[in-house]
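A.B. asks: next one to model:
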Amino acid sequence: MWSINYKCQYFHKGSVKVQQVCKKFFLNFLKRNEPIVYKIMNKMYKIVTLLVILCITQSSSSIYPEIETRSGWVRGITLRNTFGTTYHAFKGIPYAEAPVGELRFKAPKPISRWEETLNATQDKPPCIQKNTLFINHSVEGEEDCLYLNVYTTSIPRHDETQGNAVLVYIHYGGFFAGSGDSSYHGPEYFMNENVTLVTFNYRLGVFGFLSTNDDVAPGNWALKDQTAVLNWVQDNICYFGGDRDRVTIFGQSAGAASVHLHMLSPLSKGLFHRAISQSGTALSAFARPLPEIPLLVARAQAAFVGCDGNANTSALVDCLRNIDARVLVKSVDYFKFFGDQPSVVFMPSIEKRTSLNPHPFITQDPIEIIKSRNFNNVPWIVGFVQNEGLITAAELLRKSSLRNELISNFDSYCPQLLGLNFSTFPNQTDFVWTKIKDFYLEGNTINVTQPSTLQGFINLYGDRFFNYPGYKAIDLHLATGLHPIWVYSFNYKGEYSYVDHFARTNEGKDLIDWGVCHCDDLLYLFSSPALFKPLKYDSNDMQINVFMTKAWARFAKYGIPQPYCFIRWPSANKCNKELNGYTDFCYLNMTGSYETRGQIFTENNFFTNRLRFWSELPLFENFLYDV
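C.D. replies: Presented below is the predicted three-dimensional model:
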């Protein structure tokens, strides 16, 4: 188990070594002299030692600061962002043992202490993956990947009473791709707000979520990796100037769903104090655990790589442990039936608490946990963007070959793409799909000459996977009355957008105004040099950036996302109301564009006819909501 009982003591390697050398020299000298000289020289020793320590630590350690963590010494690097803020970066710190060999498909093992000073100046490779989110479809990364990065504006030099508020970011990627790498999630913007930022890798795909629904492989390895990071933060963040009693977890997409799952997990209790979910919750169709599916997926995965898919679970997992990691990653293509769909194959699972699995991550459906009121009731921000559905719809609509195939197989592909087979009774799937098609597409297929059908398809994807599940999550949490919730809708169209990366093609750019895409709010929290140029210093984009980083930082510091007194952002708890049997609430609208200017104001009505439509469909989850 992970230990969090400790008292921070700060050591800087340069000062320790200098003190030892100085002391040895002076003591040898003093032993050969008279007592009066001894007293004088003893005072001189203290003064000289102090001066030498100041000189050395101010020169070498200011460029490459060294800190002793509970696992050993780490050497970082001091950097300066474009705003002139100096900060310290410590990259590639291991937070658990490498999950390879016998540790594959097991909970993370606490890291052993290392002896030499760890060079923590470079990002480590991502967890092994086939990243189909962006243009490169090749297998990348390593199975030895459980590393984190810490960015801080101050390193404590004594036992300080309180450090910076801490922000721990959980990356996007559909549970199959992504990383905490600084080329995608750079810290520069947050460093202006005097906070300590942590980013990290966690296991992905089959390595992060393989489950046999029993004690052999209970699953949720990725979520347990994330919990290991939170334990590491509790144990070590004080050495980096962070306050372990003010930890905010935030994430986007799969990371946002992970944040919500940590709110529902007993394993994460007490490890964080606030939460932010950007475009995703535990009720999202790509994240909500389904009881019978994990074992079926595990058996199919085994068969794809030459293992016996019908073997007992122990033999099945033993076989998969001996398959080359890259072979396992590539084999996920066998699950695809259309392009890269379904993109999410491995996802969270519901575990059983047993003597062999005494610390499960989650043991009930998220809806049941929320309704039981037995969850980590911390202040929570929940966010959405204008066109969430573009993460999948962009490529399907813009790439003519995929679009034509979709049109030719519209009524057979779409119910599968939307996961309706997991949410409806078999004899109702066609009925539900017909109602959806009538509502979003006026009973037609998509048509490039009718922009309304393209936008309707985007809205359909966004509502199914993000907007409606997010609305229901807020609704259920508000009903408990246990914690404050703030809601925002990001509708600001900046100079850059993730839509071109998700589409993976320049084709079809002029079909419609593609609007604000899934992930676009991240552009104003992180630099992403691998994908985008820096925001222009005096642009409208930068004004949105300043607002968002200040709001997130103030939330981390004080529990209220209120960066300016002249922008009102009330919690949904204070403005929710019943509207014809449905819950409605206010939210913060961030809108405008880089060509005009950003506008940020409170709207009073989050509930729409599109959300009402989904509320009235005969879906399994709707029955659970109402029980």
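A.B. asks: going forward, measure contacts between C-alpha atoms and count neighbours the same way
C.D. replies: Noted.
A.B. asks: what about the helices in the stretch 201-350 of the chain?
C.D. replies: Along the stretch 201-350 of the chain, counting by DSSP state H, counting those that start in this stretch, helices occupy 205-209, 221-236, 254-264, 293-304, 313-321, 325-330.
A.B. asks: who touches the helix or strand hosting Ile436?
C.D. replies: Under the criterion of DSSP states H and E, Ile436 resides in helix 429-441. Helix 429-441 is contacted from outside by 415, 420-421, 424, 443-445, 452-453, 456-457, 459-460, 617-618, using Cα atoms under 8 Å, 6 or more residues apart in numbering.
A.B. asks: one more: stretch 96-112?
C.D. replies: By Cα under 8 Å, 6+ apart, the list of residues contacting stretch 96-112 reads 1-2, 71, 94-95, 143-147, 207-208, 210, 217, 219, 221, 224-225, 228, 321-322.
A.B. asks: any idea how far the residue nearest to His185 when sequence neighbours are not counted is from Thr549?
C.D. replies: Leaving aside its sequence neighbours, His185 sits nearest to Phe526 (Cα to Cα, 6 or more residues apart in numbering; 5.2 Å). To Thr549, Phe526 is 9 Å away according to Cα to Cα, to the nearest Å.
A.B. asks: Leu221 contacts Gly205, doesn't it?
C.D. replies: Let me fix one detail, which is that residue 221 is Trp and not Leu. No. Taking contacts as Cα atoms under 8 Å, Trp221 lies outside contact range of Gly205: 10.0 Å.
A.B. asks: of those two, which one has the most company?
C.D. replies: With neighbours defined as other Cα atoms under 10 Å, Trp221 and Gly205 compare such that Trp221 has more, 28 against 25.
A.B. asks: just the strands in the stretch 101-250 of the chain please.
C.D. replies: In the stretch 101-250 of the chain, the strands defined using DSSP state E, counting those that start in this stretch lie at 118-119, 129-130, 139-140, 147-152, 164-170, 196-200, 242-252.
A.B. asks: which strands and helices lie in contact with the third one?
C.D. replies: Just to be clear, that refers to strand 139-140. Contacts defined by 3 or more Cα pairs under 8 Å, 6 or more residues apart in numbering; DSSP states H and E place strand 139-140 against strand 129-130, helix 325-330.
A.B. asks: which of these sits closest to Gly559?
C.D. replies: strand 129-130 (35.5 Å; Cα to Cα).
A.B. asks: from Leu328, how far out is the nearest residue to Pro266 once chain neighbours are set aside?
C.D. replies: Setting aside the residues directly before and after it, Pro266 is nearest to Phe361 in space (Cα to Cα, 6+ apart), at 6.9 Å. Separation of Phe361 from Leu328 (Cα to Cα): 24 Å.
A.B. asks: the structure of the following sequence is requested for comparison with the preceding one:
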Amino acid sequence: MKVVVVNLVLLVTVWALPRIDPLVETKLGLIRGLQATDGDYSMFLGIPFAKVNASNPFGPSLPYPEFEDVFEANDDTAICPQREEFDNQIVGTLDCLHLNVYVPNKATSRNKLPVLVWIYGGGFSIGFAGRFVHGPKYLVKQDIILVTLNYRLGPYGFMCLDTPEVPGNQGLKDQLSALRWIKEHIDSFGGDANKITIFGESAGGVSVDYHLISEQEKLFNQVILQSGTAQCPWAVMDSDRNTPTALAKRLGLDTDDVNDALKFLSTVEPDLVIAASLEIPNRFMPCIEKDFDGVEKFIANHPVNSAIPKAKDILILSGYNNQEMLVPYVNRPISTLSLNMFKNNLAIMFDLSNDEDLETIMRQFYVGDEEVSDKIRWDLMNFEADYTFGHPVHRSLSKYLDNGGKVYHYIFSYSGDRNFVKYRNNITIGGASHADEISYLFDVSIFKESPTKEDQLVIDRMTTLWANFAKYGDPTPETTDLLPIKWDPITKDSLPYLNIDNELTLGSRPFHKRTTFLDLFYKTNEHLLKANQRQNK
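C.D. replies: Below you'll find the predicted structure:
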């Protein structure tokens, strides 16, 4: 006890000086971290911000109690239940609602640093916050505090039953709990609670957008959305009350009673629940919630119809990669491609029952009258990239502007040795596929060699741009040798974007022919959007 008291006295005495011992006093108690070995920063790993309700693991989480003793924040290996993508094994525990805080040693109570909060992607079914993918050294070098957080996935995070017990979007509400924790406690780590930027990629970008759309309190000041917004066709799904009984049946309980199925599932090991959920895919996504007294609601309306009043108060940086669907298409056997992809994709968002011409119009624009062959492989790839990622981002840009937002737009085009997804799939063709940019923001552990000179330049540029945005609300507050051009926000009359490649260049209206066609297509057929039809009923 005396040692703790002495440490506390020393901590208070030197708190205005650069941190030496990574021991932090918070409102919850003392948290001891680790000194990093790859940079001048401290790591506070695996801090619990909430806990799963054991009696209802598919419902809202519970607050985490204060620490009775010093919390040893030295383990970032917690992962929420999932089939993990690297080893393809089912792993994880429900004791996973943890976050990691990486703090440059110069952060003090008198030198509070801006905060970047990362929300991982993975289709709301995979992902984790640990250093295996999200090594912090590139970003903390930019004098910002980095926070990465876990949230529940699959059936535990996104079972939507339209009931008070399981209203839906538990994973998004886990993120909300983490953001509230960060807003309240980050100052204890030398963070500026008034300069918080949340950023994410793919489903993480969609999550960021939902936080922007939600009616919950303002917990952040800037947002960065990478290859994903709530306008993506896969970003929202209808509730399905049959899901618990379908899962239970695969695990040995044949019942038509949802409550009985949920009680049973809450006693089953998570790895078995995840295994069963893989047999009924595409049921675990964000959903529109119903109103229940005393139950916090996160998504109130379909994102197509949602206003974004927060946009006028929050700075936005948004973009995507120039070949989002490269990896899924480049080596795909022709026999697996079909022109039905146009109908299947359109049917997610549009009512095709009253207008069969929609499919024909879309197909003829992208491939004419061609049949499936290698000749149109890239055209099919472009359609799916546009429909799934590029144009949803474009539509979101318009919504932000309509709500008074200040928005910076980028395209990531760089093809180097560290393109994350291409590297894992041994693809060397040019262009940036979905998620390829992640390894230029984070030190991803699958890359064993030091970055090449060319890759290091892209790392330095991207982390500086993102950090500048977090610090100043402007990715290029001044031109430098590293960032030699001024990147301006978009307007209703012009759509400038920064192209991040071997060099930084400015362009206007990326992929403008395809984008203009899709703009016209959506405007002409707005009445056939399923979200609008439901709203008008």
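A.B. asks: care to give me the TM-score?
C.D. replies: After superposition, the two chains reach a TM-score (TM-score structural alignment, normalised by the length of the second structure) of 0.89; 524 aligned residues with a Cα RMSD of 3.1 Å.
A.B. asks: want to try CSV for the strands of the stretch 101-250 of the first structure, with mean neighbour count and distance to Asn604 of the first structure as columns?
C.D. replies: Formatted as CSV, these follow (neighbours: other Cα atoms under 10 Å; distance: least, Cα to Cα, whole Å):
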stretch, mean neighbour count, distance to Asn604 of the first structure
strand 118-119, 18, 51
strand 129-130, 26, 42
strand 139-140, 16, 45
strand 147-152, 26, 37
strand 164-170, 26, 29
strand 196-200, 27, 33
strand 242-252, 25, 24
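A.B. asks: adding distance to Trp514 of the first structure, write those strands out as JSON lines.
C.D. replies: Putting the strands of the stretch 101-250 of the first structure into JSON lines (distance: least, Cα to Cα, whole Å) gives the following:
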{"stretch": "strand 118-119", "distance to Trp514 of the first structure": "44"}
{"stretch": "strand 129-130", "distance to Trp514 of the first structure": "26"}
{"stretch": "strand 139-140", "distance to Trp514 of the first structure": "29"}
{"stretch": "strand 147-152", "distance to Trp514 of the first structure": "34"}
{"stretch": "strand 164-170", "distance to Trp514 of the first structure": "27"}
{"stretch": "strand 196-200", "distance to Trp514 of the first structure": "30"}
{"stretch": "strand 242-252", "distance to Trp514 of the first structure": "20"}
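A.B. asks: what's the match for Ala276 of the second structure in the first structure?
C.D. replies: With TM-score structural alignment defining the correspondence, Ala276 of the second structure maps onto Ser331 in the first structure.
A.B. asks: residue contacts, that match?
C.D. replies: Going by Cα under 8 Å, 6+ apart, Ser331 of the first structure touches 301, 304-305.
A.B. asks: ok, Gln222 of the second structure - contacts?
C.D. replies: Gln222 of the second structure touches 195-198, 314-316, 469-470, 473, counting by Cα under 8 Å, 6+ apart.
A.B. asks: which of Phe361 and Leu328 of the first structure has more neighbours?
C.D. replies: Using other Cα under 10 Å as the criterion, Phe361 of the first structure and Leu328 rank with Phe361 on top: 27 against 21.
A.B. asks: helix, strand or coil for the more buried one?
C.D. replies: Three-state call for Phe361 of the first structure (DSSP: H, G, I helix; E, B strand; the rest coil): coil.
A.B. asks: trace Ile350 of the first structure over to the second structure, please.
C.D. replies: Superposed on the second structure with TM-score structural alignment, Ile350 of the first structure falls opposite Ile288.
A.B. asks: that match: neighbour count?
C.D. replies: 21.
A.B. asks: what sits closest to it if chain neighbours are left out?
C.D. replies: Ile288 of the second structure's closest residue in space is Ile299 (Cα to Cα, 6+ apart), at 5.3 Å.
A.B. asks: excluding its backbone neighbours, what's nearest Ser277 of the first structure?
C.D. replies: Going by Cα to Cα, 6+ apart, Ser277 of the first structure has Ala256 as its nearest residue, at 4.1 Å.
A.B. asks: could you report the neighbour count for the corresponding residue of the second structure for the one you found?
C.D. replies: With TM-score structural alignment as the criterion, Ala256 of the first structure lines up with Gly205 in the second structure. By the measure other Cα under 10 Å, the count of residues near Gly205 of the second structure is 28.
A.B. asks: any idea how far Asn100 of the second structure is from the residue mapped onto Phe425 of the first structure from the second structure?
C.D. replies: When the second structure is aligned by TM-score structural alignment, Phe425 of the first structure is paired with Asp351. As judged by Cα to Cα, Asp351 of the second structure and Asn100 of the second structure stand 44 Å apart.
A.B. asks: center of the first structure, which residue is that?
C.D. replies: Geometric centre of the first structure, nearest residue: Ile170, 2.0 Å, by Cα atoms, centre = their mean.
A.B. asks: what does it align to in the second structure?
C.D. replies: In the second structure, the residue matched to Ile170 of the first structure (TM-score structural alignment) is Ile119.
A.B. asks: likewise for Leu478 of the first structure?
C.D. replies: In the second structure, the residue paired with Leu478 of the first structure according to TM-score structural alignment is Leu401.
A.B. asks: wait, doesn't that match sit right on Pro489?
C.D. replies: No. At 10.4 Å, Leu401 of the second structure and Pro489 do not qualify as touching, with contact defined as Cα under 8 Å.
A.B. asks: shared neighbours, the two?
C.D. replies: Jointly contacting Leu401 of the second structure and Pro489 under the rule Cα under 8 Å, 6+ apart are Val407.
A.B. asks: and whichever helix in the first structure runs longest, what other elements does it pack with?
C.D. replies: Across the first structure, the longest stretch assigned as helix under DSSP state H is helix 35-63. Packing contacts for helix 35-63 of the first structure, counted by 3+ Cα pairs under 8 Å, 6+ apart, involve helix 13-30, strand 77-80.
A.B. asks: Tyr239 of the first structure is nearest to which of those?
C.D. replies: helix 13-30 (12.7 Å).
A.B. asks: got the buried residues for that closest one?
C.D. replies: Neighbour counts using 16 or more other Cα atoms under 10 Å place 13-15, 18-19, 22-23, 26, 30 of helix 13-30 of the first structure among the buried residues.
A.B. asks: from those residues, which is closest to Thr608 of the first structure?
C.D. replies: Among the buried residues of helix 13-30 of the first structure, Lys13 lies closest to Thr608 of the first structure (Cα to Cα), at 58.8 Å.
A.B. asks: for the second structure, longest helix please?
C.D. replies: Ranking each helix of the second structure by length (DSSP H) puts helix 453-472 first.
A.B. asks: give me the buried positions along that one.
C.D. replies: By neighbour count with 16+ other Cα under 10 Å, helix 453-472 of the second structure contains the buried residues 455, 457-471.
A.B. asks: re earlier: the residue nearest to Ile288 of the second structure contacts Met285, correct?
C.D. replies: No. Contact criterion Cα under 8 Å: Ile299 of the second structure and Met285 do not qualify, at 11.9 Å.
A.B. asks: done for today, thanks.
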